[in-house]
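*Asks:* pasting a predicted model and its sequence here:
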Amino acid sequence: MRRAETLCTIAPMASPHWPLFGLRLRTPRLVLRLPALEDLTALADLAAEGVHDPETQPFAVPWTDAPPAERARGLLQFHWSCWADWRPSAWTLNLVADLDGTIVGTQGLMGTDFPVLREVSTGSWVGRRYQGRGIGTEMRAAVLGLAFEGLGAEYAVSAAFADNEASFAVSRKLGYREDGIERRVVRGRPMVVRRVRLDRAAWQARRTVPVTIEGLAPCLPLFGLDG
């Protein structure tokens, strides 16, 4: 049996109390879903291998500076904490990206007071051995499809350190525009964060990745929306 078939078998069934387990975002190459324990284990193994050049730190919270075993364990705890903290007024949806049965990265979509603001933010990473193949673009396109088409968002925002060209290349490809800067302290020194913003019109004009959304209807109340 292929690994893709195995993952399909062990993936948790959607619960009427937690229907997010039935949500699927499909792109030409990927399936994004809420992770089962086996998916989280695969993602944690990927994180332990390394996500970026150790000489740099692309994350505002430098979780990848931890030793590999601690990094892997912390990843599981982070995902579980997002489930536990979920509220319709403030939610973080962290999905794993499945490429032909292999977990290759994770894509997050976050919203605060979403029914009023209609704005989401995103964050992601791809395992180092899978980088440079356009997977990051496809992952973000998937959650943008969920945000704008599925949830009715008006804006999507993102941010990265000024030297993170890979992130900005994805943003430019998807139609984001510059939205100002911030300054953060990382590893004891100041870093410039560049913000980018995508509105609904720009998203519609730059859509190139087809996205299919499955299992969304029963999830809408969890996002603060009417079913």
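*Replies:* Received the coordinates, thanks. Treat the numbers as computed from the prediction; the structure is a model and nothing was measured.
*Asks:* please count neighbours and contacts with C-alpha atoms only from this point.
*Replies:* Fine.
*Asks:* the lengthiest helix in the chain: which residues count as buried?
*Replies:* Assignment by DSSP state H gives helix 68-85 as the longest helix of the chain. If you call a residue buried by 16 or more other C-alpha atoms under 10 Å, then helix 68-85 has these buried ones: Pro68, Arg71, Ala72, Arg73, Gly74, Leu75, His79.
*Asks:* before we move on, which element is the closest residue to Leu76 other than its chain neighbours in?
*Replies:* The shortest distance from Leu76 to any non-neighbouring residue, by C-alpha to C-alpha, 6 or more residues apart in numbering, is to Leu40 (6.4 Å). Element membership of Leu40 [criterion: DSSP states H and E] is helix 37-49.
*Asks:* flag every buried residue along stretch 188-195.
*Replies:* So, applying 16+ other C-alpha under 10 Å, buried residues of stretch 188-195: Met191, Val193, Arg194, Arg195.
*Asks:* now stretch 131-149
*Replies:* 131, 135-148.
*Asks:* measure Gly145 to Glu214 for me?
*Replies:* Distance of Gly145 to Glu214, computed by C-alpha to C-alpha, to the nearest Å: 12 Å.
*Asks:* this is the other structure I want to compare:
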Amino acid sequence: MTLPHLTWPRAAGGLTLTLPTPELVDEVLRWRNDPAVTRWLIRTTVDPTAFRTAWLASVDDPRDHAVVAVLDGRAVATGSLEVHDGMAQTEPGSPGDGCEGLLGYLVDPAYAGRGIATAVAASLLDLAFRDLGLLRVTAGCFADNVASWAVMEKLGMRREQQGVRDSWHVEHGWIDGFTYAILADEWLGRGKPLASGGSQARPSTS
């Protein structure tokens, strides 16, 4: 979402994060349904038309902060931060309204292992806490998706839940799921943001 106080594009290590455009979304669709990407997703393959429509609509949704990461002129990753209400008693002006975010990230398999997911996620945590003033951000994954939860732990997120056989996977059946979270004061107390220097996406050598 484009809000008056948000600046796009923005740097994230060696990446440029920008709002979705038709051209960038089409680039993402080159790899979005790759089995290497869909293996650990809840929503596996996507319909290109529906995907394109949803991503372009996110630009006008004040609670949907979807970005595309560009490296060497290519769309190599996506990130999402969905703002939602926290658990709170129903009182007027409750601080629970719009106080939490749900973090997500995907990387083109051709660019895996370069710190791209970490850089994208770190930049979105900065967005959540420095720009949007959220209280906490959560993220979830299958317990067997080690690469995903390793990013969360690298960023200082805490494993708050292990759901025992709460997640169905097409290859593995019912397996465990993890939920991670981090609070604003925890992230802001870490010092220099990873997105601006602590995690550099290595440029392509091809």
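*Replies:* Perfect, I can see it now. Source: prediction; values computed, not measured.
*Asks:* any idea how far the aligned residue in structure 2 for Asp179 of structure 1 is from Thr138 of structure 2?
*Replies:* Under the alignment (TM-score structural alignment), Asp179 of structure 1 pairs with Glu160 in structure 2. Here the criterion is C-alpha to C-alpha. By it, Glu160 of structure 2 lies 9 Å from Thr138 of structure 2.
*Asks:* shared neighbours of these two, anything?
*Replies:* Common contact partners of Glu160 of structure 2 and Thr138 (C-alpha atoms under 8 Å, 6 or more residues apart in numbering): Thr179, Tyr180, Ala181.
*Asks:* do you know how far the aligned residue in structure 1 for the second one is from Met139 of structure 1?
*Replies:* Across the two structures, Tyr180 of structure 2 finds its equivalent in Val196 of structure 1, going by TM-score structural alignment. Here Val196 of structure 1 is placed at a distance of 17 Å from Met139 of structure 1 (C-alpha to C-alpha).
*Asks:* quick one: residues contacting the most centrally placed residue in structure 2.
*Replies:* By C-alpha atoms, centre = their mean, structure 2 has its centre lying nearest to Gly104, at 2.7 Å. Counting by C-alpha under 8 Å, 6+ apart, Gly104 of structure 2 touches Gly79, Ser80, Leu81, Ala121, Ala139.
*Asks:* before we move on, what about Leu109 of structure 1?
*Replies:* Here Leu109 of structure 1 is in contact with Thr92, Leu93, Asn94, Val120, Ser121, Thr122, Gly123, Val143 (C-alpha under 8 Å, 6+ apart).
*Asks:* same deal with Ser58 of structure 2?
*Replies:* Taking C-alpha under 8 Å, 6+ apart as the test, what Ser58 of structure 2 contacts is Met1, Asp64, His65, Ala66.
*Asks:* and for the last one, the neighbour number?
*Replies:* A total of 25 residues lie near Ala66 of structure 2 under the criterion other C-alpha atoms under 10 Å.
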